[in-house]
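Peer 1: Here is a sequence with its predicted model. Questions after.
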Amino acid sequence: MNPHLTRLYQLAQQPSRRIIGLMSGTSLDGLDVALCRLHGHGPATRLELEHFATVPYAEAVRQRIREVFAREQVSLEYLTLLNAWLGRLHAALVNQCLQQWQVSPAEVDLLASHGQTVYHAPAHQHQQPGFAGLNATLQLGDGDHVAVGTGIITLSDFRQKHIAGGGEGAPLAAYGDFLLLSSPHEERLLLNLGGIANFTYLPRAGQAAGTAFSTDTGPGNTLLDATVRQHRPGLSYDADGRLALAGHMHEGLLQELLAHPFFAAPLPKTTGPELFSPAYLQQAQAHSGTLELRLEDVLATLTEFSALGVARAARQAFGARPALRVYASGGGAHNPALRAALRRHLPACPLATTEALGVLPDAKEAILFALLANEAVAGQPITMGAGRQRVPAITMGKISLPG
């Protein structure tokens, strides 16, 4: 038998596995690298985060990705080259982290690589003739290059199976949130404030898993960050929400931003920067006569827009006055302006970060993919949700052998 397949069989029998989770989000700020020790599988999973780092991308790396990021038309040759180049880059960054942590690649059982999303095309959004009802998504950073570059068995391309199983490719957070963060004592909303905002609803542990689900809610940081980059060269985001806190929300612009049918669509739903792009903002400003609005006022309005997207989805799911605990993660969890707006719009929902649950907010998504890899090798597909809120019971991740 191939020794790598023998190794996979052995890993499935072990009581624990050491897995690296990788995440590179739509903010393009860098690669999150989480070295995890995962004990058991399924609802009994226990996780130890041994090491975590966000390795910042150089501006040249961001620029390479932006050449294809959320663009309808790109060079096919460039896209093909970037796929391999990103795989090699991610492998090199993993090796760099392992060296700093004084961990040998041979001491790591598996590597779970999300890759870099460059285009997300749910059926409700692309509307392409001839592809009716087809969801699609594309992540770059080929898993074979990661496996060969690190010498570690790699699982990658997780989102394709979600689509093949009847999902939309996002969000995937429900799986990891359900396994790791369910509580017998409280209902929880696990809110990820990344480029796109999404949340997972978790009933009390022991209740029917059929009520758990995940949904995107609209933009998180994507429009905020893009607007800062456009108007403040040298800045990549609004640190501590200082610019937004210095501005005033414009009601006319806010209503134009909220006019898209996405916000009235039934849950769950998914979206991306392909829809909520700088062009979307510019069109809303043109319609509301706010093209000359101060940057601070635009950012204050966009902050309100992101918070209202979350609040509207929560009300859609849980009634006019939702009352459950919210635990935030992602870059937006560090933004005081966004947190304040969320508290205004969800006054009966106590807001904390996932650090209160023992999970670093910045590491949560990388941890998720380590969990998915652990389930792929040692677990069983999990059934969650029902009807439109069904979470496909599938095993995710394509396996790349290092030799």
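Peer 2: Received it, and whenever you're ready, just let me know what you need. Residues are numbered from 1 along each chain as shown.
Peer 1: CA atoms for contacts and neighbours, from now on please.
Peer 2: Fine.
Peer 1: And for residue 291, nearest residue in space, chain neighbours not counted?
Peer 2: Excluding its sequence neighbours, the residue lying closest to residue 291 (Cα to Cα, 6 or more residues apart in numbering) is residue 285, at 5.2 Å.
Peer 1: The one you found: which element?
Peer 2: In the assignment (DSSP states H and E), residue 285 maps to helix 278-288.
Peer 1: List the buried residues of that helix.
Peer 2: Residues of helix 278-288 classed as buried: 278, 280, 281, 283, 284, 285, 288 (neighbour count, 16 or more other Cα atoms under 10 Å).
Peer 1: Might you report the residue contacts of residue 307?
Peer 2: If a contact means Cα atoms under 8 Å, 6 or more residues apart in numbering, then residue 307 has 220, 338, 341, 342, 345 as its contacts.
Peer 1: I'd guessed the last one sits against residue 306; true?
Peer 2: In other words, residue 345. No. Using Cα atoms under 8 Å, residue 345 is not in contact with residue 306, being 11.0 Å away.
Peer 1: Looking at these two, which has the bigger crowd around it?
Peer 2: Each of residue 345 and residue 306 has its neighbours counted (other Cα atoms under 10 Å); residue 306 has more, 27 against 17.
Peer 1: If we only consider the buried residues of helix 278-288, which is nearest to residue 368?
Peer 2: Among the buried residues of helix 278-288, residue 278 lies closest to residue 368 (Cα to Cα), at 29.3 Å.
Peer 1: Presented hereafter is structure B, for comparison with structure A:
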Amino acid sequence: MTERPVLGVGLMSGTSLDGMDAALVRFDGPGRVTLLGFVTRPYDAEERAAIEAALGPTTARDLARLHARIGGWAVEVVQTLLGQEQVRPMDLGFIAFHGQTIWHEPPTVTWQLGEPALLAERFGVKVVSGFRGRDVAAGGQGAPLVPVADVLLFGAEHPRVLLNLGGMANLTFVPHREDDEGAFAFDTGPGMAVIDAIARLVQPGLPYDVEGRLAAAGAVNQAALAELLANPFFQLAPPKSTGRELFGAEFAARLHRQVPGPDGVATAAALTVSSIVSAIGRWVPQAREVVVSGGGVHHPVLMERLGR
């Protein structure tokens, strides 16, 4: 008997705080997945600032209001996607929504905002949420989540690393397409979060280090880089995960004070590259290929240095 195809929508809003992505996917059985459509709802400056404010001291009122706002943004992006692809809500098997992480402190807690009930009420379909909290409850890190898809979609005949350059950088090691038991994943440290935060300090109004121009214009401060790489997180063995609690606005502000101007952006980029290269060499030296994804692929300085 042939399995009936299932349509699902997955939502993603990560530590880069650049927007909310939605993908319409058809599942034709285990490992048989087809991407049918994709849209992004960018966060504007005010929305990004609201999320960043929630990462620090705030009030229950503001958190509750942001929880509802993020749920509303999720409704917007799903509505746009379904209209674009001319799919009816009743044709969906599910919507998957993990929310927006505002605090991540494994192994005890991870917290996401975004009311999933708004999606359920608007579209009348099953909504799956709370992935990260469930993983932490089961003894996991709650992050990264992308390795589940990496193993299913990108396994090869040889050992492969799937590197995601989001706000944080994480990698998945897949030894072989038929060896999901040997696969594992972890965060290597900051991806784009520190680079872009310092870029905004150097040039207020910039959304991020556009085309890597500030990093390219600066010089790496080797003394500062060595100090940053001494952070205990980089010495931890996998599984491990991190977030803006450690590599966020405060971290970026300290580096900006120590190394002002484009040199700070260049040093932040070097931190991302050095921590990734070290992690691969230390924990997955048998990898024969690295496949890179995420917003960081559009940063020429990062990609050039990773390719060396």
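Peer 2: On my side now, so go ahead. In this text the structure is predicted, and so the values were computed from the model without any measurement.
Peer 1: Report the TM-score for the pair.
Peer 2: After superposition, the two chains reach a TM-score of 0.94 (TM-score structural alignment, normalised by the length of the second structure), with 307 aligned residues with a Cα RMSD of 1.8 Å.
Peer 1: thinking again about what came up before, list the buried residues of the helix or strand just after the helix holding residue 285 of the first structure.
Peer 2: Towards the C-terminus, the helix or strand next in line after helix 278-288 of the first structure, according to DSSP H and E, is helix 295-318. Using 16+ other Cα under 10 Å as the test for burial, helix 295-318 of the first structure gives 295-314, 316.
Peer 1: what angle separates helix 295-318 of the first structure from helix 278-288?
Peer 2: Helix 295-318 of the first structure and helix 278-288 are oriented at 100 degrees to each other (axes from the mean of the first three to the mean of the last three Cα atoms, to 10 degrees).
Peer 1: which of the residues in the helix or strand residue 374 of the first structure falls within are buried?
Peer 2: Using DSSP H and E, the element containing residue 374 of the first structure is helix 364-378. For helix 364-378 of the first structure, the neighbour count (16+ other Cα under 10 Å) marks 364-378 as buried.
Peer 1: cool, stretch 221-239 of the second structure as well?
Peer 2: 221, 224, 225, 228, 229, 234.
Peer 1: now stretch 164-181 of the first structure
Peer 2: 165, 167-181.
Peer 1: Looking at these, which is nearest residue 74 of the first structure?
Peer 2: residue 169 (21.8 Å).
Peer 1: so what corresponds to that closest one in the second structure?
Peer 2: Counting by TM-score structural alignment, residue 169 of the first structure corresponds to residue 142 in the second structure.
Peer 1: does that match sit in a helix, a strand or a coil?
Peer 2: Of the three states, residue 142 of the second structure takes coil under DSSP: H, G, I helix; E, B strand; the rest coil.
Peer 1: If you drop the residues flanking it in sequence, what lies closest to it?
Peer 2: Closest to residue 142 of the second structure by Cα to Cα, 6+ apart is residue 132, at 4.2 Å.
Peer 1: how about that neighbour, what's its partner in the first structure?
Peer 2: Checking TM-score structural alignment: residue 132 of the second structure goes with residue 159.
Peer 1: shouldn't its match be in contact with residue 137?
Peer 2: Yes. Using Cα under 8 Å, residue 159 of the first structure is in contact with residue 137, at 7.3 Å.
Peer 1: Comparing those two, which residue is more hemmed in?
Peer 2: Per other Cα under 10 Å, whichever of residue 159 of the first structure and residue 137 has more neighbours is residue 159, with 24 against 17.
Peer 1: Looking at the buried residues of helix 364-378 of the first structure, which is nearest residue 22 of the first structure?
Peer 2: So of the buried residues of helix 364-378 of the first structure, ranked by how close each gets to residue 22 of the first structure (Cα to Cα), first place is residue 366, at 4.9 Å.
Peer 1: how about the helices in the stretch 101-250 of the second structure?
Peer 2: In the stretch 101-250 of the second structure, the helices defined using DSSP state H, counting those that start in this stretch lie at 116-123, 131-137, 147-154, 193-202, 213-217, 222-229, 249-258.
Peer 1: Reformat these as JSON lines; add distance to residue 66 of the second structure.
Peer 2: Below are the helices of the stretch 101-250 of the second structure laid out as JSON lines (distance: least, Cα to Cα, whole Å):
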{"stretch": "helix 116-123", "distance to residue 66 of the second structure": "13"}
{"stretch": "helix 131-137", "distance to residue 66 of the second structure": "19"}
{"stretch": "helix 147-154", "distance to residue 66 of the second structure": "28"}
{"stretch": "helix 193-202", "distance to residue 66 of the second structure": "21"}
{"stretch": "helix 213-217", "distance to residue 66 of the second structure": "32"}
{"stretch": "helix 222-229", "distance to residue 66 of the second structure": "33"}
{"stretch": "helix 249-258", "distance to residue 66 of the second structure": "19"}
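Peer 1: okay, now the closest residue to residue 144 of the second structure other than its chain neighbours: neighbour count?
Peer 2: Of all residues not flanking residue 144 of the second structure in the chain, residue 186 sits nearest, at 6.3 Å (Cα to Cα, 6+ apart). When neighbours are counted by other Cα under 10 Å, residue 186 of the second structure registers 22.
Peer 1: one step back: let me know which of the helices of the stretch 101-250 of the second structure is the nearest to residue 70 of the second structure.
Peer 2: Once those are compared by Cα to Cα, helix 116-123 is nearest, at 9.4 Å.
Peer 1: Tell me the counterpart residues of the closest one in the first structure, please.
Peer 2: Aligned by TM-score structural alignment, helix 116-123 of the second structure falls on residues 143-150 of the first structure.
Peer 1: got it, and stretch 79-95 of the second structure?
Peer 2: Residue span in the first structure matched to stretch 79-95 of the second structure, by TM-score structural alignment: 95-111.
Peer 1: What's the end-to-end length of that stretch?
Peer 2: 12 Å (Cα to Cα, to the nearest Å).
Peer 1: Now it: buried residues?
Peer 2: 95, 97, 98, 105, 108, 109, 110, 111.
Peer 1: hey, where'd the strands end up in the first structure?
Peer 2: With DSSP state E as the criterion, the first structure has strands at 16-24, 30-39, 46-56, 110-121, 136-140, 154-156, 188-193, 196-202, 213-219, 325-329, 351-353, 398-400.
Peer 1: So which of these is nearest residue 240 of the first structure?
Peer 2: strand 188-193 (14.1 Å).
Peer 1: relative orientation of the closest one and helix 173-181 in degrees?
Peer 2: Using the same axes, to 10 degrees: strand 188-193 of the first structure against helix 173-181 is 130 degrees.
Peer 1: post-alignment, strand 188-193 of the first structure versus the second structure, mean distance?
Peer 2: Superposed on the second structure, strand 188-193 of the first structure shows a mean distance of 0.5 Å to its aligned residues (mean Cα distance after the TM-score superposition for the first structure).
Peer 1: contact partners of that strand?
Peer 2: So strand 188-193 of the first structure is contacted by 177, 182, 197-204, 220-221, 324-333, 354 (Cα under 8 Å, 6+ apart).
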